[in-house]
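J.: Provided below for reference: sequence and predicted model.
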Amino acid sequence: MIEGLPSDVDVPDGTLLAGYFVTAPERLAGPGLPRTERLITASECLSDRLSRDGVWFSTAREALAACLLFQVPVEARLYALLVPSEHVGGFLADIRAAGTDEPVLLAHLDGRGVGEAAARELAEGGRELGWEVLGYDYGPLHSWLCNNLYDDAVLSLGVGVDEHGLLPDRDTAQRVAAWANARGDTKPVTWFPGALIEWDTPIESRPGPVITETAPAASRPWWRRILQP
């Protein structure tokens, strides 16, 4: 269980939970990029992330509590990034080589602090949204889309993305990551595939909606129940 949050949803076999983040869909357009009005990504290059003391959170509860401190776009949602186990080593190596402070990512991916159980559980109500290809570079996560790889990948690999700019499955993301790692014209990162999990529930933030206390407890969404037991 994750900090008292009822959950029977496990991280899929062969993947680890890197952490939670909050973001809103972004418009993406330009040379060498797919056109979408609703880009969703874990990359800080292409989207504005919730950021006060950092962009990553260990639990859904922490992420949602942070949203109460300032105004968050109404379109913002809670997300989690899952990383296939075989790609965790390269991701961790780039974090350590950068010497940056990533307590959440390190705690989940190398088992410090949260342990293996926490890295294999998700808050209830999430759904897999799609896959992307990412690489860590001295703080931010870069996306394959911000490295001018999209057009070449369409021509060389025959891949495509959905309305969120995401690849359809793990195998496709794996192929794109391997292809990007074999090139010499991208950011000097280890590219890896990652799955995004989305919680399609409006997030309360400052100033936030007025919630009456007369409403039955059972009618409150799950994130209100964990923040106000």
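T.: Thanks, I have the structure now.

J.: hey, let's count contacts and neighbours off CA atoms from now on
T.: Noted.

J.: Which stretches in this structure count as strands?
T.: Taking DSSP state E as the test, the strands found in the chain are 9-10, 15-23, 26-28, 36-39, 77-84, 121-122, 127-136, 141-143, 192-199.

J.: Nearest to residue 227 among those strands would be which one?
T.: Of all the strands of the chain, strand 77-84 sits nearest to residue 227, with 14.5 Å by C-alpha to C-alpha.

J.: That closest one packs against which elements?
T.: strand 15-23, helix 60-67, strand 192-199 (3 or more C-alpha pairs under 8 Å, 6 or more residues apart in numbering; DSSP states H and E).

J.: rewinding a little: including distance to residue 47 and mean neighbour count, could the strands of the chain go into JSON lines?
T.: Converted to JSON lines, these look like this (distance: least, C-alpha to C-alpha, whole Å; neighbours: other C-alpha atoms under 10 Å):
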{"stretch": "strand 9-10", "distance to residue 47": "27", "mean neighbour count": "16"}
{"stretch": "strand 15-23", "distance to residue 47": "7", "mean neighbour count": "25"}
{"stretch": "strand 26-28", "distance to residue 47": "6", "mean neighbour count": "16"}
{"stretch": "strand 36-39", "distance to residue 47": "8", "mean neighbour count": "16"}
{"stretch": "strand 77-84", "distance to residue 47": "13", "mean neighbour count": "23"}
{"stretch": "strand 121-122", "distance to residue 47": "23", "mean neighbour count": "22"}
{"stretch": "strand 127-136", "distance to residue 47": "13", "mean neighbour count": "23"}
{"stretch": "strand 141-143", "distance to residue 47": "10", "mean neighbour count": "21"}
{"stretch": "strand 192-199", "distance to residue 47": "14", "mean neighbour count": "24"}
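
J.: And here is the other one:
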Amino acid sequence: MTPQVRYGAGMIEGLPSDVDMPGEMLLAGYFVAVPERLAVSGLPRTQRLASASDCLIDRFPNDGCWFGTAQEALAACLPLQLPVEARLYALLVPSEHVGGFVADIRAAGTDEPVLLAHLDGPGAGEAAREVAEDGHKLGWEVLGYDYGLLHTWLCNGLYEEGRLHLGVDTDERGLLPDRQAALRVAAWANARGDTKPVTWFPGALIEWDTPIESGLGPVTTVTPAPPARQPWWGRIL
């Protein structure tokens, strides 16, 4: 039986409302991952790196695995023995930056039914209205799609140069503080010729604090209630 998600009645918090945000935020998809400890030269030193990329953290059931709903993501984890740190995440992308992401997916010819359905399908944009409640925005990152893998700017040798030339830095999760910082990094990375051949784009990362149910033990869950007030996507415009 597919599990349902228990997350209470709070809305997604912290999405920026004090910056220019044309268009809307589109849900790329859900994934399950374990925050990673980083202590590598040239990368931010952190105990809890979070990323939608496939480069620096462990994702479950495997790298590159996207889910269309939170319920599907949690159901896929039921047979697994997940670390207690595993969490559910969602990636949101500003609509005006979706084009390059989708173009790279189509150029690669890889199988990405979830990403394409959410970002370029007939109902693109609708899925974002169904994001489960009680998630909170961790921060922003800069990503690029390359033949089945989603890369982060951090693993392309850009972190130290970005700090030096752009004056940007990451937080304790390895994430940028706001959309404007992510936009600057993405534009700067796209203007270079020494990164992976991808279209870099900004994305907001959402996390749910609830531990993931897995083979370690059962958890009784209920379906989240629909939003009862102005939706979060209306508050970021």
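T.: Ah, there it is. It should be emphasised that the depicted structure is a prediction, and the values quoted were computed from it without experimental measurement.

J.: Identify whichever of the helices and strands packed on strand 77-84 of the first structure lies nearest to residue 209 of the first structure.
T.: Closest approach to residue 209 of the first structure among these (C-alpha to C-alpha): helix 60-67, 12.7 Å.

J.: who does that closest one touch, helix- and strand-wise?
T.: Taking 3+ C-alpha pairs under 8 Å, 6+ apart as the contact cut, helix 60-67 of the first structure packs with strand 15-23, strand 77-84, helix 222-227.

J.: so where is the first one in the second structure?
T.: Going back to what we said before, that points to strand 15-23 of the first structure. When strand 15-23 of the first structure is aligned against the second structure using TM-score structural alignment, it corresponds to residues 25-33.

J.: what's the average distance of the matching stretch to the first structure?
T.: In the superposition with the first structure, the average deviation recorded for stretch 25-33 of the second structure is 0.4 Å (mean C-alpha distance after the TM-score superposition for the first structure).

J.: Which of the helices and strands packed on helix 60-67 of the first structure sits closest to residue 108 of the first structure?
T.: Of all these, strand 15-23 sits nearest to residue 108 of the first structure, with 5.6 Å by C-alpha to C-alpha.

J.: Of all residues in the first structure, which one is nearest the centre?
T.: Among the residues of the first structure, the one closest to the centroid is residue 81, at 3.6 Å (C-alpha atoms, centre = their mean).

J.: In this structure that residue contacts residue 12, no?
T.: No: under the criterion of C-alpha atoms under 8 Å, residue 81 of the first structure lies out of contact with residue 12, with a separation of 11.9 Å.

J.: ok, back up a step: just give the closest residue to the residue nearest to the centre of the first structure, not the sequence neighbours.
T.: Nearest-residue entry for residue 81 of the first structure: residue 196, 5.0 Å, with adjacent residues in sequence omitted and distances by C-alpha to C-alpha, 6 or more residues apart in numbering.

J.: just checking, the one you found touches residue 83?
T.: No: with contact defined as C-alpha under 8 Å, residue 196 of the first structure does not count as touching residue 83 (9.2 Å).

J.: And the helices in the second structure?
T.: Using DSSP state H, the helices assigned to the second structure run over residues 70-77, 98-108, 113-120, 159-166, 179-190.

J.: Output those in CSV; the columns should cover mean neighbour count and distance to residue 47 of the second structure.
T.: Listed next are the helices of the second structure as CSV, based on neighbours: other C-alpha atoms under 10 Å; distance: least, C-alpha to C-alpha, whole Å:
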stretch, mean neighbour count, distance to residue 47 of the second structure
helix 70-77, 20, 24
helix 98-108, 17, 29
helix 113-120, 19, 29
helix 159-166, 14, 17
helix 179-190, 19, 22
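
J.: nearest to residue 142 of the second structure, of the ones you listed?
T.: For the helices of the second structure, the distance to residue 142 of the second structure is smallest for helix 179-190, at 6.0 Å, taking C-alpha to C-alpha.

J.: per the alignment, residue 112 of the second structure corresponds to what in the first structure?
T.: Under TM-score structural alignment, residue 112 of the second structure pairs with residue 102 in the first structure.

J.: Could you find the closest non-adjacent residue to that match?
T.: Nearest-residue entry for residue 102 of the first structure: residue 95, 7.6 Å, with adjacent residues in sequence omitted and distances by C-alpha to C-alpha, 6+ apart.
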